[in-house]
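Q: here's my sequence, what's the structure:
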Amino acid sequence: MNSKLEFDSEFCNVRYIENENVVFLTWKKFAHLNNYRTPTLFVLDLLKQFPHSNFVVDARNGFEDDKEDVDWGFSELLPNMSKTDCEYVIFIMPETENLEDEMDMWTKEFGKYFAVVKVNSYEQAISKIHNRIIVNVKYAIKPGKRDEFLEKVIENGIMEASRAEPGNYKYEYYKPVDSEDILFLMEMWVSNKAQATHGKTEHYRRLQSLKKEYVINVTIEKYSASTIE
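A: Below is the predicted model of the structure:
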């Protein structure tokens, strides 16, 4: 059955789930060209139609890896999805090495625009949407060096690279109005694993080098939070 809220074919099913405000795509088998593009464009239309809806993909039966469609997805589909107010893209998938390799290119590309999570079930997907890891960092900077430190962070691509990590939801620096030598960083991650992975990246190591040069002291607060709808 195909309607304004649901698309169904032998290859996949797409439907809008109102109580969760989720666009849910289930792949039934490999699809190519119009069999792949028509339902994913239907996903795009639903994301546009329903404000703040999120995208959940059941990829347990595989996922698109045809080069022609992948190129179309990267150059056409995802940039247009990024213009919606979707925040999360969540993949339901088994932990198998073959599918992990196939999915990595997609999660990395989606991660340029959205917070990306891999889970084992739809229930886990919904839980992830409503729970985030928050890290608040307070930097005490050497006197008169705060702006220079922040400029170096930007020049080294640390903010851009951190925001592009698939598991990142937010990465923002803030200057308090009552101090010239304090800098705050607020991070939001989709899971503890995503935040831990961040600590193993090359851009994180670049940040540590800058901190040795510019920072006197660091205070970190980390906690989990549920979103309020």
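Q: going forward, measure contacts and count neighbours with C-alpha atoms only.
A: Noted.
Q: you'd agree residue 47 is up against residue 23?
A: Yes. Contact status for residue 47 versus residue 23: in contact at 6.9 Å, counting by CA atoms under 8 Å.
Q: neighbour count: these two, which is higher?
A: residue 23 (26 against 23; other CA atoms under 10 Å).
Q: now do the strands in the protein.
A: With DSSP state E, the ranges of strands along the chain come out as 6-8, 12-17, 22-27, 54-58, 88-92, 115-119, 131-141, 168-174, 182-189, 215-226.
Q: reformat these as JSON lines; add distance to residue 195.
A: Below are these laid out as JSON lines (distance: least, CA to CA, whole Å):
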{"stretch": "strand 6-8", "distance to residue 195": "35"}
{"stretch": "strand 12-17", "distance to residue 195": "29"}
{"stretch": "strand 22-27", "distance to residue 195": "24"}
{"stretch": "strand 54-58", "distance to residue 195": "21"}
{"stretch": "strand 88-92", "distance to residue 195": "16"}
{"stretch": "strand 115-119", "distance to residue 195": "12"}
{"stretch": "strand 131-141", "distance to residue 195": "8"}
{"stretch": "strand 168-174", "distance to residue 195": "8"}
{"stretch": "strand 182-189", "distance to residue 195": "6"}
{"stretch": "strand 215-226", "distance to residue 195": "10"}
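Q: do a quick rundown of the helices in this protein.
A: Along the chain, counting by DSSP state H, helices occupy 34-49, 67-72, 78-81, 97-110, 122-129, 146-155, 158-163, 192-198, 202-214.
Q: and this one, please, so the two structures can be compared:
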Amino acid sequence: MALTINLRYTGSNGNARKFAEEMEKTGTADAIRSEAGNLRYEYYFPMNDPETLLLIDSWESQEAIDAHHATPMMEKIAELREKYDLHMTVKRFVSIEENEADSKFIRK
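A: Sure, this is the predicted structure:
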């Protein structure tokens, strides 16, 4: 059972994009991707809102998320959020097995 966390960052003056660019440029995002239990760590930008950033962050288990949250990297991320004055909303999802009824709507 995987856990997916959608973090929506909002800012101003392009700061959400600058945050993501710094996370990528400094290797912080790649370091998170290489952590045990990380399944996905990807940034997306809404077409109609240049001041928002969506992070989709998926983990194998709650224990993997807890281990990630215990790393010194979290302090760096918090510093960058402050630097770029970003505000967040968070939604958490638990994956389930694919449903046969739903599969007819999924093009693979």
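Q: TM-score, when you put one on top of the other?
A: Once superposed, chain against chain, the TM-score is 0.83 (TM-score structural alignment, normalised by the length of the second structure); 99 aligned residues with a CA RMSD of 1.5 Å.
Q: quick revisit: between the helices of the first structure, which gets nearest to residue 57 of the first structure?
A: helix 122-129 (9.0 Å; CA to CA).
Q: residue 51 of the second structure and residue 97 of the second structure, how far apart?
A: 34 Å (CA to CA, to the nearest Å).
Q: when the two are compared, which one has more neighbours?
A: Just comparing residue 51 of the second structure and residue 97: by other CA under 10 Å the higher neighbour count belongs to residue 51, 17 against 6.
Q: the more buried one maps to what in the first structure?
A: By TM-score structural alignment, residue 51 of the second structure lines up with residue 181 in the first structure.
Q: not counting sequence-adjacent ones, nearest residue to the residue of the first structure most remote from its centre?
A: The C-alpha centroid of the first structure is most remote from residue 143, which lies 35.6 Å away (CA atoms, centre = their mean). Once flanking residues are discounted, residue 143 of the first structure sits nearest to residue 181: 5.8 Å by CA to CA, 6 or more residues apart in numbering.
Q: check residue 194 of the first structure too.
A: In space, and not counting its chain neighbours, residue 194 of the first structure is closest to residue 167: 5.0 Å by CA to CA, 6+ apart.
Q: how many neighbouring residues does the one you found have?
A: Around residue 167 of the first structure sit 27 other residues, with neighbours defined as other CA under 10 Å.
Q: residue in the second structure matching it?
A: Using TM-score structural alignment, residue 167 of the first structure sits opposite residue 37 in the second structure.
Q: so the residue nearest the centre of the first structure versus residue 135 of the first structure, what's the distance?
A: For the first structure, residue 115 is the residue whose C-alpha lies nearest the centre (CA atoms, centre = their mean; 1.4 Å). Counting by CA to CA, the gap from residue 115 of the first structure to residue 135 of the first structure is 16 Å.
Q: also residue 124 of the first structure?
A: Plainly put, residue 124 of the first structure is 22 Å away from residue 135 of the first structure if you go by CA to CA.
Q: looking at these two, which is more packed in?
A: Per other CA under 10 Å, whichever of residue 124 of the first structure and residue 135 has more neighbours is residue 135, with 18 against 14.
Q: aligned to that one, what sits in the second structure?
A: Using TM-score structural alignment, residue 135 of the first structure sits opposite residue 5 in the second structure.
Q: dump the residue contacts of that match.
A: 55, 56, 57, 58, 90, 91, 92, 93 (CA atoms under 8 Å, 6 or more residues apart in numbering).
Q: and if we set it to 6 Å?
A: Counting by CA atoms under 6 Å, 6 or more residues apart in numbering, residue 5 of the second structure makes contact with 56, 57, 91, 92.
Q: what of residue 10 of the second structure?
A: By CA under 6 Å, 6+ apart, the contact list for residue 10 of the second structure reads 51, 52, 86, 87.
Q: and of those, the nearest to residue 73 of the second structure?
A: Among these, and counting by CA to CA, the member closest to residue 73 of the second structure is residue 86, at 17.4 Å.
Q: tally of neighbours for the closest residue to the closest one other than its chain neighbours?
A: Distances taken as CA to CA, 6+ apart place residue 11 nearest to residue 86 of the second structure, at 4.9 Å, with adjacent residues excluded. Residue 11 of the second structure has 19 neighbours, counted by other CA under 10 Å.
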